[in-house]
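Q: This is the structure alone, sequence omitted:
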C-alpha cells in the first residue's frame, strides 16, 4: 500500500478555500456561456477540471484518492483541496482532474457482452489488489484510510453519516446491533433476525481496504473499459464482506447490478449477504437518510 500523504497546513487550506469559492462562482458564468446546467456539488471548470463541493466531501477522501492514484488506479488527480469553516454542511472541496467516460449506471444497457465481461474482470482485479493492501502498523481497526472516523450511509444512527473508528470488528458489530429494533416487524421476527445477525458477527473476518460505497454511479466507463473510480469519501478499512454486501443492499436477484457484483467477487459472500440483510432489517429505522 502506498504511504498516506500528509495534508497541507491548515492555514493553506483556508487560503485555498477563497480560491475554490471564486472558481465556483466562475463556473456559474462558464456553464451559462456554454449552455450547460450548473451543478453546485460537481462544479464544471475548463481545462479538464472539476470542483467537488458536496456535503460528503472530506479531507480523508483527499488522502484516499492520493493513495489509490499512487497505486496506479484510475482515479482523478487531486489539484488542490481546502476547508470552509463557515460552511458546516460542506466544509471541504476538492479541485481535481476530470475522468473520461460515463457512469456505469448510464451505459450498462448499451454494453456488449464482451465489454461487460471485460469491465467485470477489470473491477475484480482492481478490487483484489486493493483488498490485499497492508497497513503500516498492525491493527484490526475499522476506520478511514488514516485511522479516523468513517463516513457511510450504510451505518445506522450516524448524523452526518460519520462514526467510529472502532478498535476491532467486534466493537464495530456491537455498535451496529446497538440500533436493533423490532419497530417495523413482529417481536418473533426480530428475535429470529437478531439470532441470524449474531451468527454473522460470531465469525471473525479480515479487515481489508474497501471502497466503502461500491455502486454503478461511482464507476466510470469509456469505450467499453473502466476509465475511473470516483467518490472516495467512504473508503477505508472494513470487514472483507462489507463492499459486496452493502453494494447489494435492497437489490433483487436477476437485476443487472446484482449479477455484476456477484461476477466481480461478491459470489464469495452470498452467506454474509443473506445474514447482513437481517442486520439491515433490524437497524433500518435508524439509518440516517
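A: Received, thanks. Worth saying up front: this structure is predicted, and the values here are computed from it rather than measured.
Q: can we go C-alpha only for contacts and neighbour counts from here?
A: Fine.
Q: How many neighbouring residues does the nearest residue to residue 260 once chain neighbours are set aside have?
A: Distances taken as CA to CA, 6 or more residues apart in numbering place residue 120 nearest to residue 260, at 6.9 Å, with adjacent residues excluded. By other CA atoms under 10 Å, the residues close to residue 120 number 20.
Q: Tell me if I'm right that residue 217 and residue 108 touch.
A: No. Assessed by CA atoms under 8 Å, residue 217 is found out of contact with residue 108, at 10.9 Å.
Q: if I look at those two, which residues touch both of them?
A: Where contact means CA atoms under 8 Å, 6 or more residues apart in numbering, no residue is in contact with each of residue 217 and residue 108.
Q: for residue 268, helix, strand, or coil?
A: Secondary structure for residue 268, judged by DSSP: H, G, I helix; E, B strand; the rest coil, is helix.
Q: Second structure for comparison follows:
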C-alpha cells in the first residue's frame, strides 16, 4: 500500500513556471539521464505532497512502514525539510530533475536511481545514474554512466539536487523495484512464442539445397540475404540478421570457420540444443564469412535473470553443467599438431584476450596469457595454474547469460560458439566469471555447473584481471 501511494502522489505535484524555467536553465534543456531534449518534464526526487498524506502523518497507518524503511529520525527530518521548502525556488531545485518520459517512468518505478559523488579528489560534483536488475521497458539504449553537473555552474542561483533526498529515493525506489519483480514472479513465465523453425526435415532440405549450389552462388545468395532481407537481432548490431524460415545469418570479418565447425561437432557428438549449421561460405576478397544456421527458441537469460528464483538459478547452473559434461567429451582430432587450439586446429580467440596461439602445451598458453607478468608464475596464486593438472577439453568459452536461452525458466539452448576450442578445463568457469567480475553471487551460482572446484584457479585468474606494475 505504501508503494502504491508513493507512486500515486508522484505525478500530482505542480511546479511553478518560475521554478520550471530555472530547472530548464540548470539542465540546459536536456534530460538528466538520457540527455534527450524532447518532451521533458520536472520530476521530484521526493514528492512534497507526501507531507499532506494523512496515512503518512505521525499516527497514520502507514507511518510505521515508512519509519521501518527509513528510520523514524530520517522520516521526521524528511518531512521537516519538505514543509520548510514549500514554494521556495532554490530548495525546490534541490528536489527536482528534468527527465524524458522514459527516464521519468523508470525513476518513479524504482528501476533506476541516482547517486551523488562529491569528494576531495574530484574537481567537479558528479552524479551517476544506475540501472537496477531489471531493464526498464521502453528505456533508452544507454548503459550505466556518469552525468556531469549541469551546464549552469552557479550553484547559488541553480542549486543541484540534495544528496539526502537522493538517498531517500534510493531506499524507497529499491522497495518499489523489488515489488514489481515479486509481482512478475507470481504471474509465472507465461507462454513463449516459438515461431517457425525448420525442424529436422527442413534442415536436411536446406542443407541439400545449398550443397547443390556452386560456392560463388552461395556467396552471392548470402550477401543478398544479409543486405536485403530480414531484420537485425539487436539494434546497432551489424553482424546477425533474422531471416524467414527460422534462420539466422551471421557475418564475421575474422575469416575463420571455427564457429561453423563447432556447430558440426556439437550436433555430431552431443544432444545439446544449439543452432544447426546450414551453410558456411567466405568472401576471399574481403575475408568476411557468412554463417547460415537455424534459430534456437528462447529468451536470453540476461533479460530475465533478475526475476529468477534461487531454485531456478540453481537449476539453470545444473542444466548448463549437463551440457558442459557432454561437450567436454568431444575428442580433439588426432591430426591437430597443437594441444590448445580452436576447433579447426588454429589460434584460439576470446573477448578477454583476443587471438592467441595455438599452443603445444598448457605452460606455453599460460606464459602467453601472463605476458609481461610471467615472472609472477612461481608465486601464489598464479603458481596454481602451472602446478595443478588440467585436462584440455572442448570449451564454449563465452557462457555469458546472453548466450543461454530459456523457456519457462529452464535452459532451452546455447548459442554463440564463435570462441569454442580446446582449452584447459578451468577456463570455462573462470571465463564465465570474468564476464561478471564483481558479482560474487554469480560466481557462486555457477559452481554447480562443474564437477570440480576451481577456486584456486579463479583466485589466480582474478590476479590477472587486476592491473599490476611490472617489476624492473
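A: Arrived safely. Keep in mind it's a predicted model, so treat the numbers as computed, not measured.
Q: Next, the TM-score between them, please.
A: Overlay of the two chains. TM-score (TM-score structural alignment, normalised by the length of structure 1): 0.77; 255 aligned residues with a CA RMSD of 3.1 Å.
Q: hmm, back to that, now check structure 2 for the residue matching the residue nearest to residue 260 of structure 1.
A: Residue pairing (TM-score structural alignment): residue 120 of structure 1 is matched to residue 317 of structure 2.
Q: What are the buried residues along whichever helix or strand its match is part of?
A: Under the criterion of DSSP states H and E, residue 317 of structure 2 resides in helix 310-327. Of all the residues in helix 310-327 of structure 2, those buried under the rule 16 or more other CA atoms under 10 Å are 312-321, 323-324, 326-327.
Q: now, which of the residues you listed sits nearest residue 174 of structure 2?
A: Nearest to residue 174 of structure 2, judged by CA to CA, of the buried residues of helix 310-327 of structure 2 is residue 313 at 21.5 Å.
Q: Around the closest residue to that closest one other than its chain neighbours, how many other residues sit close by?
A: Nearest residue to residue 313 of structure 2 in three dimensions, chain neighbours excluded: residue 445, at 7.1 Å (CA to CA, 6+ apart). Neighbourhood size, residue 445 of structure 2 [other CA under 10 Å]: 16.
Q: Switch the buried residues of helix 310-327 of structure 2 over to a markdown table; also include distance to residue 278 of structure 2.
A: As requested, those are arranged in a markdown table below (distance: CA to CA, whole Å):
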| residue | distance to residue 278 of structure 2 |
| --- | --- |
| 312 | 33 |
| 313 | 33 |
| 314 | 34 |
| 315 | 31 |
| 316 | 28 |
| 317 | 29 |
| 318 | 30 |
| 319 | 26 |
| 320 | 25 |
| 321 | 27 |
| 323 | 22 |
| 324 | 24 |
| 326 | 22 |
| 327 | 20 |
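Q: after superposition, how close is the helix holding residue 317 of structure 2 to structure 1?
A: The superposed helix 310-327 of structure 2 is, by mean CA distance after the TM-score superposition for structure 1, a mean 2.0 Å from where its aligned residues fall in structure 1.
Q: counting contacts, what elements does that helix pack onto?
A: helix 258-269, strand 392-395, strand 410-414, helix 440-445 (3 or more CA pairs under 8 Å, 6 or more residues apart in numbering; DSSP states H and E).
Q: That helix vs strand 410-414, what angle?
A: 30 degrees (axes from the mean of the first three to the mean of the last three CA atoms, to 10 degrees).
Q: okay, the angle between helix 310-327 of structure 2 and helix 258-269?
A: 90 degrees.
Q: Helices of structure 1, start to end?
A: 10-34, 59-70, 104-107, 113-131, 169-177, 187-201, 242-247, 256-263, 270-283 (DSSP state H).
Q: Equivalent analysis for the stretch 1-150 of structure 2, please.
A: Taking DSSP state H, counting those that start in this stretch as the criterion, the stretch 1-150 of structure 2 carries its helices at 2-10, 17-27, 63-70, 72-84, 89-93, 101-108.
Q: how about the third one, aligned to which bit of structure 1?
A: Using TM-score structural alignment, helix 63-70 of structure 2 corresponds to no residues of structure 1.
Q: mind listing what's buried in that helix?
A: Those would be 63-64, 66, 70, for helix 63-70 of structure 2 by 16+ other CA under 10 Å.
Q: ok, now how distant is the residue nearest to residue 260 of structure 1 from residue 111 of structure 1?
A: As judged by CA to CA, to the nearest Å, residue 120 of structure 1 and residue 111 of structure 1 stand 12 Å apart.
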